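Novice: Provide a 3D model corresponding to the input given below.
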Amino acid sequence: MKVYGIKNCNTVSKTITWLNENNIEFEFHDYKKSGISESKLKEWADQVGWEALINKRGTTWKKLDAETQISIVSPETAFAVIVQKTSLIKRPILETSKGILLGFEESVYRKELIG
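Specialist: This next block holds a predicted model:
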């Protein structure tokens, strides 16, 4: 399993703590440091839709100028901005053998990762 996020994000920290407490092995990808490719974004969007990947409640979204926010109307326009501002991606994203999980929801994690 691979966990994508930003190390200093509280939700990512909760996720990592939960995974460790439940002895679930994972690899961590910090997209703030390592970036993210458009092909990876497309792969995720094919599973959950491109809109679900954008964290519109975060400060990065709120700091975007209105023109940029309005211009994000398709996967292509979204990915162009996200690749430059990776903090726009909802966090964390877990790639599992069953697909991806967005955000931290303990009940979903228990069901999907423990069974």
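Novice: CA atoms for contacts and neighbours, from now on please.
Specialist: Will do.
Novice: Now do the strands in the chain.
Specialist: Taking DSSP state E as the criterion, the chain contains strands spanning 2-5, 27-30, 93-96, 99-102.
Novice: Second chain to compare with the first, below:
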Amino acid sequence: MTISLTIYGIKNCDTVKKALKFLSSKSLPHEFIDFRENLISEDLYKTMEQGVGLEMLINKRSSTYRSLTDDEKQNIGYELVSKYPTLIKRPVLIQNGDVMVGFSEKQYSELLL
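Specialist: Alright, predicted model coming up:
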């Protein structure tokens, strides 16, 4: 069975770099998609949101989030995320429909190895 492993993020993000380094060090085949260069689809956004919930998916510590109006903060959805992709916490790992946000070597090991 082929494992479908995709990691979404921004290539210059340190946490994304750690996750990619971990995957490479374990020889785990994966695809990396920079969502700043390749906007995610609305369906993929819904998969991410349904997989981990909006609270976990949105990076509330980011300067992008802090610069939003109160109304925007209350109404985060695909339209806003497609306009400001850095609102999404990084990295987002999707394997066979399972979604994980952020990087933890322990969690990646438990999920992937």
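Novice: that older thread, output the strands of structure 1 as JSON lines; include the columns distance to residue 87 of structure 1.
Specialist: Output for these, formatted as JSON lines (distance: least, C-alpha to C-alpha, whole Å):
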{"stretch": "strand 2-5", "distance to residue 87 of structure 1": "9"}
{"stretch": "strand 27-30", "distance to residue 87 of structure 1": "10"}
{"stretch": "strand 93-96", "distance to residue 87 of structure 1": "12"}
{"stretch": "strand 99-102", "distance to residue 87 of structure 1": "14"}
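Novice: any idea which of those is most buried?
Specialist: Comparing these by mean neighbour count (mean count of other C-alpha atoms under 10 Å), strand 2-5 comes out on top with a mean of 21.
Novice: what's the mean gap between it and the aligned bit of structure 2?
Specialist: In the superposition with structure 2, the aligned residues lie an average of 0.5 Å away from strand 2-5 of structure 1, counting by mean C-alpha distance after the TM-score superposition for structure 1.
Novice: Need the residue closest to the centroid of structure 2.
Specialist: Structure 2 has residue 92 as the residue nearest its centroid, 2.4 Å off, counting by C-alpha atoms, centre = their mean.
Novice: how close does it get to residue 59 of structure 2?
Specialist: Counting by C-alpha to C-alpha, to the nearest Å, the separation of residue 92 of structure 2 from residue 59 of structure 2 is 12 Å.
Novice: One more: residue 79 of structure 2?
Specialist: Relative to residue 59 of structure 2, residue 79 of structure 2 is positioned 16 Å away (C-alpha to C-alpha).
Novice: And the helices in structure 1?
Specialist: Counting by DSSP state H, the segments of structure 1 that form helices are 10-21, 31-34, 38-48, 59-63, 66-71, 75-84, 106-109.
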